[in-house]
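Peer 1: Compute the structure for the input listed below.
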Amino acid sequence: MIARRLGLILYLLIAACTSSGETADNAAGERLEAASIATGLVADPATIPLDGIWARDSDRMCIMPASGGEDDAPRHIGVLLDYGEGQGCTARGTLTRSGRDLTIALGACRFSARLDGDSIQFPAALPATCNGLCTGRATLSALAVERVSASVAEARTLRGPNGTALCAD
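Peer 2: All right, here's what the predicted structure looks like:
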């Protein structure tokens, strides 16, 4: 274990000394991340399970397998933001994963999100087609949620304001 940590520290020092610009910094960061995953210091984004409930404050998201349930198949996704007084968003659709990149389709609203450890981050700028999923001044832009539960049974229970299951077939 000590040898791994010393190796990682040596790698960090070498990476810091050899970078000569943004491209070198990016490559060094990618090498550092790969080394961290290989040594087990950082979880591999490609192996982090997505199914379950994700949340932050009053924002909720469910993800669960579509019927068939293969790991690389599209998954059901549902999003519920409720800020009260006619301010909120409700959406359901599909999610496809490629490593840490998540392709999300909520009807005509389509975009890429990012999986970072135990959190999912939507981009700050979403297509205009996503505006129709929200009421008032609410938006799905820059939504960030963290894993609350890895239970598919709990993911099935997330419901929209009208009682519709957001992650069901």
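Peer 1: drop to CA atoms for contacts and neighbour counts, all remaining ones
Peer 2: Fine.
Peer 1: longest strand in this protein, by residue count?
Peer 2: As assigned by DSSP state E, the longest strand anywhere in the chain is strand 88-98.
Peer 1: now the angle from the helix or strand that that one is followed by to strand 88-98?
Peer 2: Beyond strand 88-98 in the direction of the C-terminus, DSSP states H and E gives the next helix or strand as strand 101-106. What separates the directions of strand 101-106 and strand 88-98 is an angle of 140 degrees, with axes from the mean of the first three to the mean of the last three Cα atoms, to 10 degrees.
Peer 1: Also this sequence, please, to line up against the first:
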Amino acid sequence: MRLGGLALLLGLAACGGPASAPPSNASLDLETAAIQRGLVRDPKDMSIVGSYARGPDRLCIVPDGAGRRIGIVIEYGAGNGCRAIGAARRTGDGLDLVLGGDGACRFTARYDGDHLALPGALPKACALLCTGRAALAGAQFVRLGESVAEAQAMRDADGRPLCGE
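Peer 2: Model prediction:
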């Protein structure tokens, strides 16, 4: 009898009582809430200019007239590496990159304000920017600083400037 009474009470509770409120349009995802509370920087409000690195790999972005110039160097040693110079433009959650003298290496990199990640699959033209077994595909970089001077000072293994004059 006790179980029957409990089942009846649960059934009645499910039928009556206040209805739960529908989900609010103002409900936020975790990242948006963190940005609003100042826990993380909003990547849409940040300049892309600065220096980035991961291990021996380097990337710099500097102002270039109305646009942005980008330089990337990946060094594996023994004739394996990449050196790419081009242009970068902010688009939504990423950066549109155009690399190489002919601009045939074009793709969109993921960018969240502190990390920049190149896609795992790139156009074939991007392979011409590398020697040996090196590749740009899948390279990732972490922001070191937002200083234009620091980004302009970055050099490749031969001492050539990546983003400097």
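Peer 1: so the residue nearest to the spatial centre of structure 1, which of the three states?
Peer 2: In structure 1, the C-alpha nearest the mean C-alpha coordinate belongs to residue 120, at 2.5 Å (Cα atoms, centre = their mean). Here residue 120 of structure 1 is strand, with the state taken from DSSP: H, G, I helix; E, B strand; the rest coil.
Peer 1: which position in structure 2 aligns with it?
Peer 2: Under the alignment (TM-score structural alignment), residue 120 of structure 1 pairs with residue 116 in structure 2.
Peer 1: which ones are touching its match?
Peer 2: Under the criterion of Cα atoms under 8 Å, 6 or more residues apart in numbering, the neighbours of residue 116 of structure 2 are 109-110, 140-143.
Peer 1: Helices of structure 1, residue ranges please.
Peer 2: 2-18, 22-39, 152-156 (DSSP state H).
Peer 1: Skipping adjacent residues, who's closest to residue 96 of structure 2 in space?
Peer 2: Residue nearest to residue 96 of structure 2 in three dimensions, not counting chain neighbours: residue 108, with 4.4 Å by Cα to Cα, 6 or more residues apart in numbering.
Peer 1: now the strands for structure 2?
Peer 2: For structure 2, the strands defined by DSSP E occupy 50-54, 57-64, 67-77, 80-91, 94-99, 105-111, 115-117, 130-131, 140-145.
Peer 1: okay, those strands, which one's buried deepest?
Peer 2: Mean neighbour counts were taken over those using mean count of other Cα atoms under 10 Å, and the top value, a mean of 23, falls to strand 57-64.
Peer 1: Quick check: that strand compared with structure 1, mean distance?
Peer 2: Mean deviation of strand 57-64 of structure 2 from its aligned counterpart in structure 1 after superposition (mean Cα distance after the TM-score superposition for structure 1): 0.5 Å.
Peer 1: how about that strand, aligned to which bit of structure 1?
Peer 2: Across structure 1, the stretch matching strand 57-64 of structure 2 (TM-score structural alignment) is residues 59-66.
Peer 1: hmm, who's touching that stretch?
Peer 2: When contacts are taken as Cα under 8 Å, 6+ apart, the neighbours of stretch 59-66 of structure 1 outside the stretch itself are 50-55, 71, 73-82, 145, 152, 155-156, 158, 166-167, 169.
Peer 1: one more time with 6 Å
Peer 2: Contacts to stretch 59-66 of structure 1, defined as Cα atoms under 6 Å, 6 or more residues apart in numbering, come from residues 51-54, 75-81, 152, 155.
Peer 1: Tabulate the residues you listed in TSV, adding columns for distance to residue 129 of structure 1.
Peer 2: Below are those laid out as TSV (distance: Cα to Cα, whole Å):
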residue	distance to residue 129 of structure 1
51	26
52	26
53	25
54	23
75	21
76	19
77	17
78	17
79	16
80	17
81	17
152	29
155	25
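Peer 1: re earlier: mapped onto structure 1, which of the contacts of residue 116 of structure 2 are still contacts?
Peer 2: Contacts retained in structure 1 from the contacts of residue 116 of structure 2 (both residues aligned by TM-score structural alignment, their matches' Cα atoms under 8 Å), given in the numbering of the listed structure: 109-110, 140-142.
Peer 1: one step back: any chance you could list what contacts the longest strand of structure 1?
Peer 2: By Cα under 6 Å, 6+ apart, the residues outside strand 88-98 of structure 1 that reach it are 74-82, 102-106, 133-135, 138, 166.
Peer 1: angle of that strand against strand 59-65?
Peer 2: Here the directions of strand 88-98 of structure 1 and strand 59-65 differ by 40 degrees (the same axes, to 10 degrees).
Peer 1: Where in structure 2 does strand 88-98 of structure 1 fall?
Peer 2: Under the criterion TM-score structural alignment, strand 88-98 of structure 1 matches residues 81-91.
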